[in-house]
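> Sequence first, then the predicted structure:
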Amino acid sequence: MSTDRSSTPVDTAGSDDRRRWKALSVGLVAAFMTLLDVSIVNVAVPSIDRAIHATPSDLQWVLSGYALTFGLVLVPAGRFGDARGRRTAFVVGVALFTVTSALAGLARSPEWLIAARLVQGAAAGIVNPQVSGMIQQLFRGADRGRAFGLLGATIGISTAIGPLLGGLLIELGGEEHGWRWVFFVNIPVGILAVVLGWRLIPARPAGQPDRHRLDPVGVLLLGLGVTSVLLPLVQREQWRGPGKWVLIPVGLLFLAGFAFWERWYAQHRPPLFDLRLFRLRSYTLGSLIGLVYFAGFTAIFFIFTLYIQVGLGYSALAAGLAITPFALGSAAASALGGRVVTRYGRPLVAAGLLVVVLGLLATVWVLRDSPHRSVPLLTAVPFLLAGLGSGLVIAPNQTLTLSEVPVPQAGSGAGMLQTGQRIGSAAGIAGVGALFFSSLADSRGDFSVAYRHSLLLAVGIIALALVAALVDVVAGRRHSGAPS
């Protein structure tokens, strides 16, 4: 497997530089829209409850069903884009996302809304690996770092700013119908992305065969494995009893079966996912860092929303504003990180992780006296610091992880990376959330104590990602110092 990171993709030979940046802009807008829907709906839950009389189980499926189907289709969709062209997959995914957003906004019953969210999540999973694959296909060198920097900023901002935008839409639309605008806002953006995506995104890399089989057995095994691992995590509150946890070892067995199958299948036809990518230290450790970091990173916003809205009584809009410093810091640092990652490499990611840890520890310190007033002001500077660190993690790590992935495997490689991030997010929210509720019960309803305890767990998880980054730094220095 060739891993030449400097070779120019055939599509970009003689292509207009402005056109590829325009294509990237369309991809980033679509990625922002789909990733935003992971978090923006959280603040709309009370309004949805009142409007369509949803049960707690229904509401859990509205939130977690999206994440489940999102993670389920990432690798097959990435492989489809590699084999058949990213433009078709991108346009179909965005169109489906737009239609299901409209259906979700028009929902008249919980069942209607759940079905729309499940398909909407799958559409988001189709779109996202095409954006990463497109960057691999159209950019190289420093330009690739800049492009991934913009993608990293998109990921960080969409995750952090979701509650703020959700709160604003609910404030503007009113408690009764504002939640519908959380979905309707996707419609004009989606229509524009479909039109511009079809015009600007290359149809297919020149000379690439378009009749690859898409490995249905691999799709089935991976789908069963990912579903079995994710389902008990995303349904942790509503699926009572210990029986659900049996699915995790079952899922791991399916994933092991997937690995054996892919190894055999690769001897005969192009596999769904080329396992040889894990021979690349940059890909293996980068994927591990992404999985672990997202476990801690995503959980931060989950427990903070519970703390500030449920525990302290702040509005959805105020809760979103309180998280804004993190989003601003992440946006600024992502743009910088994308520009300098090719110069500094994995030490930049390690430095970013260290800054995130320090920022979150500062958050714990400023909230040490269980304040009930001015929490957004107290946490503004620590969140800004943590956001700056996060911006040096997500984009640079994605750039380095995919740097040696050959362009023909760019979509499936990015899909597997993002699948790990989805699993990490679900596991982190499950674990950190469980500690939050346990501490809440032990402290007799003290939300400040519960938040501090669970935030420390999130910090510990992020510290594990820092250890993985340091391992990569040390291994890289030993490799560069070894005699040739």
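Thanks, I have it. Numbering: from 1, shown residues only.
> Every contact and neighbour count from this point should use C-alpha atoms.
Will do.
> what's the following helix or strand after the helix or strand hosting residue 378?
Element membership for residue 378, per DSSP states H and E: helix 375-391. Per DSSP H and E, the first helix or strand lying C-terminal to helix 375-391 is helix 394-402.
> name the helices or strands packed onto that following helix?
helix 141-184, helix 281-305, helix 316-344, helix 346-366, helix 410-442 (3 or more C-alpha pairs under 8 Å, 6 or more residues apart in numbering; DSSP states H and E).
> hang on, the earlier thing: which residues touch the helix holding residue 378?
152-153, 156, 308, 319, 321-323, 325-335, 337, 351-360, 362-363, 366-367 (C-alpha atoms under 8 Å, 6 or more residues apart in numbering).
> same question, stretch 448-467
If you take C-alpha under 8 Å, 6+ apart as the criterion, stretch 448-467 is touched by 288-290, 292-293, 295-297, 299-300, 303-304, 307, 311, 350, 353-354, 357, 360-361, 364, 367-368, 370-371, 428, 432-433, 435-440, 443.
> here comes the other one, which I'd like you to weigh against the first:
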Amino acid sequence: MSASENPGPGTAAADQPESHSVIPGIADLSDARKHRALAVCLLVGFMTLLDVSIVNVALPSMQKGLNASPADLSWVVSGYALTFGLILVPAGVFGDMVGRRTAFLVGLAAFTVASGLCGIAANATFLVIARLIQGLASGILGPQISGLIQEMFSGDARARAFGYFGATVGLATAVGPLVGGLLIAAGGEEHGWRWVFFVNLPIGVVAFALALRLIPGCVGAGVARTRGRVDWLGVVLLGGAVVAIMLPLVQEQQWTGRGKWWLVVLGVLLLGAFAAWERRVAAEGHTPLVPPTLLRIRSYTRGATLGLLYFAGFTTIFFIFTLYLQNGLDYSALEAGLATTPFALGSAVSATLGGRLVGKHGRALVILGIVLVTVATGATILVVHWVHGRGAGVAASLPLLVAGVGSGLVIAPNLALSLSEVPVVRAGTAGGVMQTGQRLGSALGIACVGAVFFSRVSHGKGFANAFQAGGVVAICFEAAALLVGIIDWRGRKAAAMVADTGA
């Protein structure tokens, strides 16, 4: 790691030795065993993340096959995001307490069963309930994957592992529409959506068997410290805050009127109460749900903020681009999926490289990635403005490729940098908090960008104009993430200069 990436002010001194270590039981494992375990984690991560984007192109098929209402379809998408975001932090603490392997297996079993329930749904209500369970299960798995990487690897090996994870995130996000289109084309328009869920069953069963054999059973070093009293009030306060903030965002198009935004105010108040309670729990010598010391690590809080803003910008581009292609240009689900493939290819390649380069270039690499994504988003807007008709999807392939390359340099390197000073025993909690921020960011972005997009469509401006207006809002979020990255980069350089002067 370069001098510019040295720990900055705000890191608890007692935490630093732990943050760069590996749990003793895991340290005895061979590199081959660790990488096989990582492969299982990435397989499961790909499967769960795929279900976030794959459903978008399956919605018309669901509507026809189940006679689902627009509200039902909204809950198929937003309900998954809501329960996913709700469980992330408690799931991270759960993994810290009982061990990542145990929590991973629980989440994987629940996700596989829920996928089967989604596939056999006889009506829209059953499907929505199954999707809520699937979101909870996916939320259990998320923090365990980042926590296992944090436990099993250290130094450059950890950065490379996060690079592989970043490639998985980018690939799953972008290739989801393509996979969904292929499955629907194979299964038929009326029942093809069921295969979107059934495809998880063989993957889940195989991954479970591999996880039992390959993921180390070593329990985190913080178990003895975290067993005992569970911060249940903290769970309730944080869960209430997440629901209150996310619900009006994910339901922005379905709930008319401005009254819904009072829930956001309630969520902010609950967050304040949660913060005050966590400080009290820590002062009494008990284990808080989110340790206040974690939020005093500047590299972590800045990285989490950057992730929230970045996900608010980049994930919404796929949301409105897919709508533009399918509703505005009459692309099929398969054609819309093919149109986003360049992003997947660029992201998969650059994320792997990002994991290798982040140790040398640090936050500057993330800044470069955000710049590429922002410029490429602007280029996509110009393409849609200049190219009319069905050729727009093809013309947008180059800027989408550049955006994918940029995104691969953001997600995994930001995660690695953000967790670099976090104690290993808190890796699950820290990962859960970061992913909660990402889900809130995605919901916020879709609410804001979607509001602009659908407003333009409803006023007869056309889907191309709506995409351009929504894209400008997405660029604003990306620019805000860029500003946070620059602030963190300057802070790290200043801290490195102070350290060099003191030495």
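Here it is on my side, so go on. Please read these numbers as outputs of a predicted model, since none were measured by experiment.
> so the helix holding residue 378 of the first structure matches what in the second structure?
Counting by TM-score structural alignment, helix 375-391 of the first structure pairs with residues 392-408 of the second structure.
> What of stretch 75-94 of the first structure?
Under TM-score structural alignment, the match for stretch 75-94 of the first structure is residues 89-108.
> Now for residue 446 of the first structure, how many residues are close by?
By the criterion of other C-alpha atoms under 10 Å, residue 446 of the first structure has 15 neighbours.
> Spit out the contact partners of it.
Neighbour list for residue 446 of the first structure: 311, 440 [criterion: C-alpha under 8 Å, 6+ apart].
> That one matches what in the second structure?
Using TM-score structural alignment, residue 446 of the first structure pairs with residue 462 in the second structure.
> what does residue 455 of the first structure give?
Aligned partner of residue 455 of the first structure by TM-score structural alignment: residue 471.
> And residue 464 of the first structure, what's its match in the second structure?
Under the alignment by TM-score structural alignment, residue 464 of the first structure pairs with residue 480 in the second structure.
> what's the spacing between that match and residue 240 of the second structure?
27 Å (C-alpha to C-alpha, to the nearest Å).
> Please apply the same query to residue 126 of the second structure.
Counting by C-alpha to C-alpha, the separation of residue 126 of the second structure from residue 240 of the second structure is 24 Å.
> now residue 161 of the second structure
With C-alpha to C-alpha as the criterion, residue 161 of the second structure and residue 240 of the second structure are 34 Å apart.
> In terms of neighbours, single out the busier of the two.
Neighbour totals were compared for residue 161 of the second structure and residue 240, and residue 161 leads with 26 against 18 (other C-alpha under 10 Å).
> which position in the first structure aligns with that one?
Counting by TM-score structural alignment, the partner of residue 161 of the second structure is residue 147.
> Name the nearest residue to that match, ignoring sequence neighbours.
Once flanking residues are discounted, residue 147 of the first structure sits nearest to residue 135: 6.6 Å by C-alpha to C-alpha, 6 or more residues apart in numbering.
> Now for that neighbour: which residues touch it?
Counted by C-alpha under 8 Å, 6+ apart, residue 135 of the first structure has contacts 24, 144, 147-148.
> Out of those residues, the closest to residue 105 of the first structure would be?
Lowest distance from residue 105 of the first structure to the contacts of residue 135 of the first structure (C-alpha to C-alpha) belongs to residue 24, with 28.1 Å.
> quick one on the thing from earlier: specify the stretch among the helices and strands packed on helix 394-402 of the first structure that is closest to residue 257 of the first structure.
Closest of these to residue 257 of the first structure is helix 410-442, at 16.0 Å (criterion: C-alpha to C-alpha).
> which strands and helices sit next to the closest one?
Under the contact definition 3+ C-alpha pairs under 8 Å, 6+ apart, helix 410-442 of the first structure sits against helix 56-84, helix 110-138, helix 216-234, helix 281-305, helix 394-402, helix 447-481.
> So which of those has the densest surroundings on average?
Greatest average neighbour count among those goes to helix 394-402 (a mean of 29), per mean count of other C-alpha atoms under 10 Å.
> quick one: that helix to the second structure mean distance?
Comparison of helix 394-402 of the first structure with the second structure after fitting gives an average deviation of 0.4 Å (mean C-alpha distance after the TM-score superposition for the first structure).
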